[in-house]
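# below is the structure, and that's it, no one-letter string:
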């Protein structure tokens, strides 16, 4: 990394830290994540270069994966029997969300069918962006609307959870932290597992791989304790900066044109998720907020970190977010093909 690039990265991380401290002072849930998103997002929109190198983002993903896995409690397995209901809820929610918002984007915001579909997909952003940039749909509008969706979804979910009283009264994590030897061994195994999953094109490999390793080790009794708080903070600061940095792709003209569409889509997705979560809450012995986050159409890294900050079962949330990514990994490439066939049939 050249000197100029290193200074830009350092400035971006400094902004993320400042945002986190301000959010902490204001009492915002998941302050290191939310604060970084807001401050770095604003700087990105003002065209400061807030890009982070891929290796640094992957380091943060490994940290978040370890953070989620090490916070899984041993009694989690006793609740797995209830998961089929919520897994069906994830699939139903995706079907309703994508179908309704695609229709809305076409009818109200006048997007073509393929662009509307790619704008409505709640996940696998790298795949969606790659398809849009390659000429499938209007790439600029997909980038703008998806960036707005991710930014506001990550900001609104914890604030709504707090406003609706869905945050447990005691969320502080007082469990002992793992020792240095355990941390080093677990980190090496986690990184290798992430790289292995990346080779087979698994979704979110650098989060899911470390998470699986740390969960397996915890449930097998191979180690005890959670990730040290200082390392966890570093991961959240980097993730906040990475999410905020996505606004660098958006210009003022793009925002004027597509801000309303992105906000409307975000609110609809949150509403649909909330309704399904309320229904599942009637048959599942779990906190409503936990079910809601498990179904929430956000990134595994951000939603998982929010769930941890709000004191919920990270195994439940991570498993359901991973299931959502698996479904989307199959559905995203098929969507444009089915749309094109439908259009040819109607021609």
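Yes, it's here. The model shown is predicted, which means the values in this text are computed figures rather than measured ones.

# please count neighbours and contacts with C-alpha atoms only from this point.
Will do.

# any idea how far the residue most central in space within the chain is from residue 146?
The C-alpha lying nearest the average C-alpha coordinate of the chain belongs to residue 299 (Cα atoms, centre = their mean; 1.5 Å). Applying Cα to Cα, to the nearest Å, the value for residue 299 to residue 146 is 12 Å.

# could you find the closest non-adjacent residue to the residue nearest to the centre of the chain?
Excluding its sequence neighbours, the residue lying closest to residue 299 (Cα to Cα, 6 or more residues apart in numbering) is residue 123, at 6.5 Å.

# dropping in the other structure now:
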């Protein structure tokens, strides 16, 4: 690895770096929220964290805190899950399967394009374009012998691109005055027992993330929904807790963009960004006919098939009043499919790439 001189930011005490992240992220989130951008309290900290990471910051959000933030988002989604919603999703399994396959094929096509025209190694392109949870894809890529640092950069660049373009498209589709931090958060009286039980489920979900891919998000969705449907849990979330959860997730993702990683792949960055934007635009274009054929609103379909960022898409879905349960269900189905078939799909993509280069 190339030796790098210390930066001004890395020379600062970590306490000051944390203050910069919290204050800067909070201010950025407030400003974005003020102009009506969806997921502003997630985007603001993420943008500040990306800048700090590239500038040489030495701080990192502990993974348990990141997973706890995901657990809170999972319970936020679980709030919207009712028996009627579950029955509707069960009746639309064919729609979910079609959209999952379409997204996987688009991702594979973009991966082949990156290999053929962008000079990206086949193994890294295969895992870097896989539309699953970034952390799971990076871990699986490393086990498969791929360049995990390049895969990490590709995955997290895609997350940033998806979130930024997703927020912008949502802003164009949904009037800003209809956006909210959480469903009826201001109208529900505070239930301390419900709040304590909610935080406990979120923490248990965070612990499950060590054993289950994306378990920190999916476990609270499943457990929280089940307990709520049985009448055993009154999911209670306050705006400060949601804002903290958004900030933790955004900061964790942003700080992953360290100097070494960005400098190492700087030559490939235009290809990575272009490929990710192309993939997002393709899914956006497909969302229109799919939403028309299956009588779904465009924004819910777009968020459901967007390639990456399950937690971020859930946040945007809830804030814009989209069908969050549908979005999470479809994103989860794709995640499960990618986790179980990722190695096989990567091997097929690598084999096709080798034939193309003969």
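Alright, I've got the coordinates. Source: prediction; values computed, not measured.

# still on that earlier bit, which ones are touching the equivalent of the residue nearest to residue 299 of structure 1 over in structure 2?
Taking TM-score structural alignment, residue 123 of structure 1 has residue 132 as its aligned residue in structure 2. Residues near residue 132 of structure 2 by Cα atoms under 8 Å, 6 or more residues apart in numbering: 307, 308, 334, 335, 338, 339.

# assign a three-state SS to residue 132 of structure 2, would you?
Following DSSP: H, G, I helix; E, B strand; the rest coil, the label given to residue 132 of structure 2 is coil.

# neighbouring contacts of stretch 39-58 of structure 1?
With contacts defined as Cα under 8 Å, 6+ apart, stretch 39-58 of structure 1 is touched by 8-9, 12, 15-16, 18-19, 206, 238-251.

# what does stretch 89-108 of structure 1 give?
So stretch 89-108 of structure 1 is contacted by 111-113, 116-117, 119-122, 261, 265, 268-269, 272-273, 276-277, 280, 295, 320, 323-324, 327 (Cα under 8 Å, 6+ apart).

# how close does the residue nearest to the centre of structure 1 get to residue 44 of structure 1?
From residue 299 of structure 1 to residue 44 of structure 1 the distance is 20 Å (Cα to Cα).

# same check on residue 52 of structure 1?
Distance of residue 52 of structure 1 to residue 44 of structure 1, given as Cα to Cα: 12 Å.

# the two: which is more packed in?
Shown here are residue 52 of structure 1 and residue 44; by other Cα atoms under 10 Å, residue 44 has more neighbours (23 against 20).

# so that one is in which element?
Residue 44 of structure 1 belongs to helix 31-45 when elements are defined using DSSP states H and E.

# aligned to residue 188 of structure 2, what sits in structure 1?
Using TM-score structural alignment, residue 188 of structure 2 pairs with residue 176 in structure 1.

# was I right about that match contacting residue 229?
No - at 10.2 Å, residue 176 of structure 1 does not count as touching residue 229 under the criterion of Cα atoms under 8 Å.

# pull the number of nearby residues for residue 27 of structure 1.
The tally of other residues near residue 27 of structure 1 (other Cα under 10 Å) stands at 10.

# ignore the last one, residue 74 of structure 2
Using other Cα under 10 Å: residue 74 of structure 2 sits among 30 other residues.

# host element of the aligned residue in structure 1 for it?
Here residue 74 of structure 2 is matched to residue 65 in structure 1, going by TM-score structural alignment. Element membership of residue 65 of structure 1, judged by DSSP H and E, is helix 54-70.

# next helix or strand past that helix?
helix 83-107.
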